[in-house]
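Asks: Let me see the structure of the following:
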Amino acid sequence: MPFDAFPRVLLSEPGGSSAQVLLYGAQVVSWKNERGEELLFKTNNPLAKSTGGIYVSLSQLGTTGQVLPLTQNLWSLDSTPLDPSSSGSQSSVDLIFQPIRKDFKTFPSSFELRLHVSLGPGRLTLIPSVKNTDNNSLSFIFGLRNYLSVSDISEVRVEGLETLDYMDCLLQRERFTEQDDAITFDGEVFFCV
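Replies: Next up, the predicted model:
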């Protein structure tokens, strides 16, 4: 199925900003500001591991100890919203993923994963929630992978990470402690978890 044919939810707000969320993987594939400028990086490279945007990364630790990713699974519209207080000019959607019996080979525990996506003037908010619906313990790794579009990387600064440990994927995941008060960039960077 071509990427453009995937079912999606379109969000818009009166100020003119918009977002598109795929029902496959709950991936946010577009977020445009009030001037119609795309704020998310997207690639047309068919060999890329990700198409960009913002996507949910949830992995359960399986019985073999391997990490089992939650990727292109079909999500449903959730009739029990995470944030019932969101109102006003805010546009939002609540999605839910629940593994079905045939998925239990991939996901050894039963769970529900909910995602609240809301669009407001100048902001896009994603609020995830994981609920264990099994009698067994549930171990998982969760992340929102963000691919932001940047017009001039030399103007970007990330602050507040000093003294945190990280692994450098380009140096065989060697562990380092951040020393600088701000991280700056002069080219493409690959972060891994």
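
Asks: CA only for contacts and neighbour counts going forward, please
Replies: Will do.

Asks: What is the subsequent helix or strand relative to the host helix or strand of Ile96?
Replies: Of the helices and strands defined by DSSP states H and E, Ile96 is found in strand 91-97. Downstream of strand 91-97, the next assigned helix or strand under DSSP H and E is strand 111-120.

Asks: relative to strand 91-97, how tilted is that following strand?
Replies: Interaxial angle, strand 111-120 versus strand 91-97 (axes from the mean of the first three to the mean of the last three CA atoms, to 10 degrees): 170 degrees.

Asks: Can you spell out which helices and strands pack onto strand 111-120?
Replies: Contact analysis of strand 111-120 by 3 or more CA pairs under 8 Å, 6 or more residues apart in numbering; DSSP states H and E lists strand 91-97, strand 123-132 as its packing neighbours.

Asks: Proceed likewise with the subsequent sequence, for comparison:
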Amino acid sequence: MVERANRPSALTPGAAAPEAQVNIEGSGDSSKVVATLPSGESVEVLLFGATVTSWKSNGGKTENLWLSEKAALDGSKAVRGGVPVVFPVFGPPPKSGHPTSSLPQHGFARTSRWEFLGKSTSEDTVDSNSVKLDFGLYSKGVSEEARKAWPLDFGLVYSVTLSKDSLQTIINVRNEGETSFEFQFLLHTYLKVNDISKVAINGLTGVSYIDKVLDASTHSQSGSITITGEVDRVYQSIPQDTTSVVEDGTPRFDVVRDNLPDTVVWNPWVEKAKAMGDFAPDEDYKHMVCVEVGAVNGWQKLEKGEVFEGGQTIKSLL
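Replies: The predicted model follows:
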């Protein structure tokens, strides 16, 4: 695990500006990378799944991500909450006839241990108060079971950039084998809200979506999304980049997609929240909403040596 060398500081009078602090905490599958800006904002990334489990803005005072009280943070299962990485298949895999058919739901990236590749601080980034953390997952690094189910050669680099008022998460997928492969990708982001009954999601008017609650029927979004029951929708081929979360009339988040055409909106509501053993407290469906950017309508195809890159920037508007 080699950290990138720092670039020389600019020769300016006075003391150098403080840099972001980056530390590795814990051991084994409980290891996490914690980065804190001089202004107090922070992010925590579990090496198991490269799952972002905390993102605090507003000088470190405001937690923006919802994390279940019963989330497994020891590598025993995928994390319930934060920002899990879904790859190379979204949801239950095709029943047969596709290379991902033998994989578990949502693939293996969120249940594999990633490598911390190092950091880039303010001297390497556009924002003078930011830090970028890079994580890698490669064919040889996945479990024997996953490798057997999906025996294709790939390389993933996942970059998490913390800035004063935003969090950017970008995936780079490379085909490192001799044959082409297809994949899906999603960032399963759990946003923290105070009261789901006062939340409206804007920016998807007129977009076609598949409603998984209504037997996977297709509909067109009319106006803002409000949540009064279980919601599980896949919005497809969205023309605009930004989806906004407003709470009680006040803008809370902007979720900006980068080279990803789709967005899933999800809230389990009462019964499903109770049925999930790792969702706690049961009533916390009132305090979260998932706005998940991805490429999940069909498949992305990479030929030998080709690269795909896409992700999101979440802006905290408090």
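
Asks: Need the contact partners of stretch 177-185 of the first structure.
Replies: 153-166 (CA atoms under 8 Å, 6 or more residues apart in numbering).

Asks: do that again at 6 Å, thanks
Replies: Surrounding stretch 177-185 of the first structure, the residues in contact under the criterion CA atoms under 6 Å, 6 or more residues apart in numbering are 154, 157-159, 162-165.

Asks: and the end-to-end length of it?
Replies: Start to finish, the residues bounding stretch 177-185 of the first structure are 17 Å apart (CA to CA, to the nearest Å).

Asks: chain center to that stretch: distance?
Replies: 24 Å (CA atoms, centre = their mean, to the nearest Å).

Asks: As CSV, the contacts of stretch 177-185 of the first structure with neighbour count would be great.
Replies: Putting these into CSV (neighbours: other CA atoms under 10 Å) gives the following:
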residue, neighbour count
Ser154, 11
Arg157, 11
Val158, 10
Glu159, 11
Glu162, 13
Thr163, 12
Leu164, 10
Asp165, 11
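
Asks: Among these, which ones are in strands?
Replies: With DSSP state E as the criterion, strands contain 157-159, 165 from among the contacts of stretch 177-185 of the first structure.

Asks: what's near enough to touch Thr242 of the second structure?
Replies: Thr242 of the second structure makes contact with 255-256 under the criterion CA under 6 Å, 6+ apart.

Asks: err, Gln98 of the first structure, not the other one
Replies: Glu112.

Asks: quick one: what's aligned to it in the second structure?
Replies: Under the alignment defined by TM-score structural alignment, Gln98 of the first structure corresponds to Tyr138 in the second structure.

Asks: repeat for Phe6 of the first structure
Replies: For Phe6 of the first structure, the equivalent position in the second structure is taken to be Ser30, counting by TM-score structural alignment.

Asks: how many neighbours does its match have?
Replies: Burial measure for Ser30 of the second structure: 16 neighbouring residues, criterion other CA atoms under 10 Å.

Asks: any idea how far Val131 of the second structure is from it?
Replies: Going from Ser30 of the second structure to Val131 of the second structure by CA to CA gives 22 Å.

Asks: and if you look at Glu271 of the second structure?
Replies: Using CA to CA, one gets 40 Å for the distance from Glu271 of the second structure to Val131 of the second structure.
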